[in-house]
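K.L.:
with the sequence up front, the predicted model follows.
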Amino acid sequence: MLSNSVIQTIKETAPVLAEQGLKITDLFYQKLFLNHPELQNIFNMANQAQGEQSRALAESVFMYASKIDELQELTPMVKRIANKHASLSIQPEHYPIVGKYLLEAIEEHLELPKSHPILDAWRIAYNALADIFIATEEDIYLENEQKIQGWRGFKPFKIDQITTESKGIKSFYLKAEDGRHASFEAGQYVGVRVKPEKSDYEEIRQYSLSNAPGEDFYRITVKQEGHGSEFPGTVSNHLHKAKVSDTVWLQPPTGDFTIQSPDSSHITFIAGGVGLTPLLSMLLQQLKTMDANKITFIQCCRDSEHHLMKKAITNLQQRYGFHYYVAYEVESGADHQGYLTKEVLQKWLPDNTQPDVYFCGSKPFMSAVNKMCSEIGISEQQRHYEIFGPTTTLS
């Protein structure tokens, strides 16, 4: 339990963190990697180069400071971050290292003496938060380990099959070398570890599982990010060069973007680009138990060439009869040409119902969809989404 004086001091620093947080977190990562270069095997160094990780950490630190007297409001954020940490195999011994250099960054940037009350308060508050994450992550590790055919940590998988799904996107069918595949919930993801060529470090990325639960393989569907650009995706480009029988290392499936109300009166899925992957897994799961007439699936693509898994989803629609709509951004031939709008979404949603809506795609896409859903009266409790990348909010 944090004392009132610690809480008051932390809350008083919130405005400073709102203004200076990014500079503090930039300095923190410089210190961290200078003194512990081995941690580059865990952190996404592409996000470091683009500043995304620093922005995400600054957001999280500010939220903690501003809500430190209402920690229950941070539970969703803690769960989401803890699941990401579990996919990276973050361990308790990592937290004192992070705390040391975060406090040093605060001290140095704000030009505080080592005995300043702000540093004392943040040391106590950081340790309290670290304890929450350590306990939450251990629960995730233990749950995954105790599942039938479950495990803890990374273990080797062979690429069993590779299929091209659309321009720049491939699916990889992965089978465990020991033949053991733990169950998962549709919408979850796996941490995938590889050692790219010309890289000094191993790299870990999270990829949603795009197949239905209960099969004897895992499928990830990967977009080749930034091919030929200034920031090519290190892992996605490595995987797109991979061959059948190559080895990758996986953490057990994790994540909290799952179906929240299986008995919902209607479920609508809205996919933008490769954000289709967790939603396709959810669709496959729901079609086993739910009346297909109570399911709407909306897919937004750049054009027909980028229409991900077109044949597979069309075949599913013809077999089961769920409502399926497609929007092409720059091409005719779909149900709508152009960006998805509030008016089009209203037309495609079922009449006289308040559906549970699950959506995934780029952050701008999801921010737009979230705003549309809010404007047409879908409550926050009925809107569910997954953010790819380090950030935790759509704001």
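P.N.:
Yep, it's here. Fair warning: this is a prediction, and the values are worked out from it, not measured in the lab. Residues are numbered from 1 along each chain as shown.
K.L.:
please count neighbours and contacts with C-alpha atoms only from this point.
P.N.:
Fine.
K.L.:
which strands or helices does the lengthiest helix in the chain pack on?
P.N.:
Across the chain, the longest stretch assigned as helix under DSSP state H is helix 4-35. Secondary-structure packing of helix 4-35 (3 or more Cα pairs under 8 Å, 6 or more residues apart in numbering; DSSP states H and E): helix 52-66, helix 94-110, helix 117-146.
K.L.:
which of those helices is buried the deepest?
P.N.:
When these are scored by mean count of other Cα atoms under 10 Å, the highest mean neighbour count falls to helix 52-66 (a mean of 21).
K.L.:
okay, the angle between the next helix or strand after that helix and helix 117-146?
P.N.:
Following helix 52-66 in sequence order, the next helix or strand is helix 75-88 (DSSP states H and E). Computed with axes from the mean of the first three to the mean of the last three Cα atoms, to 10 degrees, the direction of helix 75-88 lies at 60 degrees from that of helix 117-146.
K.L.:
which residues sit against helix 75-88?
P.N.:
42, 133, 136-137, 140-141, 190-191, 204, 206, 251-256, 392 (Cα atoms under 8 Å, 6 or more residues apart in numbering).
K.L.:
before we go on, here's another structure to hold up against the first:
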Amino acid sequence: MLSESSIRIIQSTVPVLQIHGTSITKRFYERLFERHPDLLNLFNQANQEQGSQQAALANAVYEAAKHIDRLDTILPVVRSVAHKHRSLGVLPEHYPLVGQNLIAAIKDVLGEAATDEILQAWTEAYGVIADTFIGVESEMYGAAKERHGGWQGYRAFAVARKVRESDVIASFYLAPRDGGDLPRFEPGQYLSLKAEIPGEAHTHIRQYSLSDAPGKAYYRISVKREDSAPGRPAGLVSNYLHEQIEEGSVVWISAPAGDFALDRADARPVVLLSGGVGITPLASMLNVLSESDPHRQVTFIHAARNGDSHALKEAVEELVRNHSNIAAFWCYSNPTDRDRASNAFHAEGYIDLSWLQSIVPDRNASYYYCGPLPFMRTVSRLLRKWEIPAADMHYEFFGPAARLSDAE
């Protein structure tokens, strides 16, 4: 437990963190990688280059400081991050290294304003927070290993099938090389794939949502090839998978993880909203609902640029034909002439509230959404405007967590 004096000191630094948080986390990662370059094998360097990881950590530190006297209120965030840590292979011995460099970064950025009293309070607070993470992650490591078919660390899988789903997305059907069983996962979860790419100095790990229902002899991931764009380099791992990994290739993955999961105990209608490759975890949810809950009303809404980039469309439409409780709607921002000629979509442009209200039959539902950050922010804004309770809004970030509204 933190002392009352340390709690007061930490809370007094909240305004400073709001201003200097990103500078502190940027300096933290510089120090960490300078002193422990082996940790580059754990971190997504693309997120580092784009600044999204620094921003996510700054927000996490800020929230921890703001709620330092009620850390239980941020336990859901702790569990979400702990899932990712377990998936990546973060271990207890990593936490002292992080702590030392975080405290040093605070001192580097704040200079004389970082008094010995402040640094001591933050050292004490970090110890409490680190112990919380280590405890939660220890339970997760044990659960992943002990469940039927489970394992710890990374396991070799062979690519049994590779299927092109759109002009930018391919599905990989992964079967364990050892022929063993696979643990069931919750629809919405992801796995970590460790890539050792020729010519690259470090291992690269990426998380990919499982895009099929559990209970199969394989895991399926559907990966978008990330091309370069202004301010964003081409996706190193996604291009490696698309261009160099074929049927028969071997990849290494960790056991499924993540807390973005379908609540199967909730009997109310479900609304699944996806944008781009964000369709992957929601496709898993839809497959499970079609197999195990055929009476639950499901509205599936997907936004894509056009039919050429729309992955898994035929599979979803087949479920619609075979299940009267499932309805699906497509919104294309830039439909092709072929899309228009075949009436392949239901709305043109971007999802708005009036269209959403016209196709969702029952507002009293659970809403799950995933996609690019602008899409996520739009959906969050629309649902809040519709006065959907926050408890009914469930979402997953592809990459470091970010703010969905100024109110967060």
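P.N.:
Good, I have the coordinates. From a predicted model like this one, the values you see are computed outputs, not experimental measurements.
K.L.:
need the helices and strands packed on helix 4-35 of the first structure in JSON lines (columns: distance to Val6 of the first structure).
P.N.:
Formatted as JSON lines, those follow (distance: least, Cα to Cα, whole Å):
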{"stretch": "helix 52-66", "distance to Val6 of the first structure": "11"}
{"stretch": "helix 94-110", "distance to Val6 of the first structure": "15"}
{"stretch": "helix 117-146", "distance to Val6 of the first structure": "5"}
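K.L.:
out of the ones you listed, which gets nearest to Gly338 of the first structure?
P.N.:
Ranking these by proximity to Gly338 of the first structure (Cα to Cα) places helix 52-66 first, at 28.9 Å.
K.L.:
how close does the counterpart of Arg79 of the second structure in the first structure sit to Val369 of the first structure?
P.N.:
Correspondence of Arg79 of the second structure to the first structure, assessed by TM-score structural alignment: Lys79. From Lys79 of the first structure across to Val369 of the first structure, the span is 23 Å (Cα to Cα, to the nearest Å).
K.L.:
the two - which one has more neighbours?
P.N.:
Val369 (25 against 17; other Cα atoms under 10 Å).
K.L.:
and Asp351 of the first structure, how many neighbours does it have?
P.N.:
Asp351 of the first structure has 9 nearby residues by other Cα under 10 Å.
K.L.:
tell me who's in contact with Pro213 of the first structure.
P.N.:
So Pro213 of the first structure contacts 183-186, 281, 285 (Cα under 8 Å, 6+ apart).
K.L.:
count the residues that sit near the corresponding residue of the second structure for Gln337 of the first structure.
P.N.:
Alignment note (TM-score structural alignment): Gln337 of the first structure maps to Glu348 of the second structure. Number of residues near Glu348 of the second structure (other Cα under 10 Å) recorded here: 17.
K.L.:
hmm, Glu348 of the second structure is touching Arg340, no?
P.N.:
No. Using Cα atoms under 8 Å, Glu348 of the second structure is not in contact with Arg340; the gap is 9.9 Å.
K.L.:
which SS state does the residue lying farthest from the centre of the second structure fall under?
P.N.:
The C-alpha centroid of the second structure is most remote from Glu112, which lies 37.8 Å away (Cα atoms, centre = their mean). Following DSSP: H, G, I helix; E, B strand; the rest coil, Glu112 of the second structure is assigned to helix.
K.L.:
need the three-state assignment for whatever residue of the first structure lines up with Pro233 of the second structure.
P.N.:
Here Pro233 of the second structure is matched to Phe231 in the first structure, going by TM-score structural alignment. Here Phe231 of the first structure is recorded as coil under three-state DSSP.
K.L.:
about what we covered before: quick one, which of the helices and strands packed on helix 4-35 of the first structure is nearest to Lys243 of the first structure?
P.N.:
The nearest among these, by Cα to Cα, is helix 117-146 at 28.6 Å.
K.L.:
which part of the second structure lines up with that closest one?
P.N.:
Across the second structure, the stretch matching helix 117-146 of the first structure (TM-score structural alignment) is residues 117-146.
K.L.:
so which strand or helix has Pro294 of the second structure?
P.N.:
Using DSSP H and E, no helix or strand contains Pro294 of the second structure.
K.L.:
test my guess that it contacts Val320.
P.N.:
No. Contact criterion Cα under 8 Å: Pro294 of the second structure and Val320 do not qualify, at 11.3 Å.
K.L.:
which one's more surrounded, these two?
P.N.:
Val320 (18 against 14).
K.L.:
which residue in the first structure aligns with that one?
P.N.:
Aligned partner of Val320 of the second structure by TM-score structural alignment: Gln317.
K.L.:
ok, Ile301 of the second structure next?
P.N.:
Checking TM-score structural alignment: Ile301 of the second structure goes with Ile298.
K.L.:
does that match sit in a helix, a strand or a coil?
P.N.:
strand.
K.L.:
number of nearby residues for it?
P.N.:
Residues lying near Ile298 of the first structure (other Cα under 10 Å) number 21.
K.L.:
residue contacts, it?
P.N.:
268-271, 324-327.
K.L.:
excluding chain neighbours, what is closest to Val326 of the first structure?
P.N.:
Among residues not flanking Val326 of the first structure along the chain, Gln299 sits closest, at 4.8 Å (Cα to Cα, 6 or more residues apart in numbering).
K.L.:
which residues of the stretch 251-400 of the second structure fall in helices?
P.N.:
279-292, 313-322, 337-341, 353-359, 373-385 (DSSP state H, counting those that start in this stretch).
K.L.:
so which of those helices is the most surrounded?
P.N.:
Of the helices of the stretch 251-400 of the second structure, helix 279-292 is the most buried (mean count of other Cα under 10 Å), at a mean of 23.
K.L.:
how big is the offset of it relative to the first structure?
P.N.:
By mean Cα distance after the TM-score superposition for the first structure, the fitted helix 279-292 of the second structure averages 0.8 Å away from its aligned residues in the first structure.
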